[in-house]
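Asker: The following comprises the amino acid sequence and a computationally predicted model.
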Amino acid sequence: MNGWLLLEFYNNERKFVDIKPLMKGVLEQLREKKFFEQFYIDPELGTVTWPGELDLDPHNLYKQGVDAMDIKILAQYDDLL
């Protein structure tokens, strides 16, 4: 389990977010692949959620995320090397 999510936000921005550093304490169960795969988007909270009311703050996810277009541009440069 690599801990990365690709999320699309309300402003239509797509970002990759590494949530592995957050997988401590109560969120440590996200390290278990079967549990991690049970995620869903809570329409009221507007964020990724797991059973047991485990959810992540969408504002923090947005701030921590790396824009998908930036990664695409970096990947193109990598191809040139």
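Answerer: Sure thing, it's come through.
Asker: can we go C-alpha only for contacts and neighbour counts from here?
Answerer: Noted.
Asker: Quick check: end-to-end length of stretch 61-71?
Answerer: Using C-alpha to C-alpha, to the nearest Å, one end of stretch 61-71 lies 17 Å from the other.
Asker: Included below, for side-by-side comparison, is a second structure:
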Amino acid sequence: MAAQGQRNQALLAIDARSDGRGNPYFWLAFAKARFEPGNGSDLKAIAEKRISVTPLRLDLTDEPTLTRFAQAFAE
């Protein structure tokens, strides 16, 4: 198990492209540069040629704040 690593955003390249039907899309890529991934991260595991399992969650809702707001604005 590993935590999600973070790449250096300065190395990010965004390339506007079109698919075969002319629909626009963006290709995101990071330049190949030497950097030291954080210990315990998925990037460190990959750099060491190991398998990484990183459980992620898409919902980034701040539940404690949402609950406070619901209580504050309840009728």
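Answerer: Thanks, I have it. These numbers come from a predicted model, not from an experiment.
Asker: Structural similarity score between the chains, please.
Answerer: Aligned and superposed, the two chains score 0.23 in TM-score terms (TM-score structural alignment, normalised by the length of the second structure); 34 aligned residues with a C-alpha RMSD of 4.1 Å.
Asker: Please tell me I have it right and residue 15 of the first structure contacts residue 6.
Answerer: Yes. The criterion here is C-alpha atoms under 8 Å, and residue 15 of the first structure meets it with residue 6 at 5.7 Å.
Asker: Between these two, point out the one with more neighbours.
Answerer: Between residue 15 of the first structure and residue 6, counted using other C-alpha atoms under 10 Å, the more crowded position is residue 15 (22 against 14).
Asker: With the flanking residues excluded, which residue is spatially nearest to the more buried one?
Answerer: With sequence-adjacent residues excluded and distances taken as C-alpha to C-alpha, 6 or more residues apart in numbering, residue 15 of the first structure is closest to residue 67, at 4.4 Å.
Asker: Please report the distance of the one you found from residue 6 of the first structure.
Answerer: Counting by C-alpha to C-alpha, the gap from residue 67 of the first structure to residue 6 of the first structure is 10 Å.
Asker: overlap in contacts of these two?
Answerer: Both residue 67 of the first structure and residue 6 are in contact with 14-16, where contact means C-alpha atoms under 8 Å, 6 or more residues apart in numbering.
Asker: how about JSON lines for those residues, with distance to residue 80 of the first structure and secondary structure added?
Answerer: Conversion of those to JSON lines gives the following (distance: C-alpha to C-alpha, whole Å; DSSP: H, G, I helix; E, B strand; the rest coil):
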{"residue": "14", "distance to residue 80 of the first structure": "24", "secondary structure": "strand"}
{"residue": "15", "distance to residue 80 of the first structure": "24", "secondary structure": "strand"}
{"residue": "16", "distance to residue 80 of the first structure": "23", "secondary structure": "strand"}
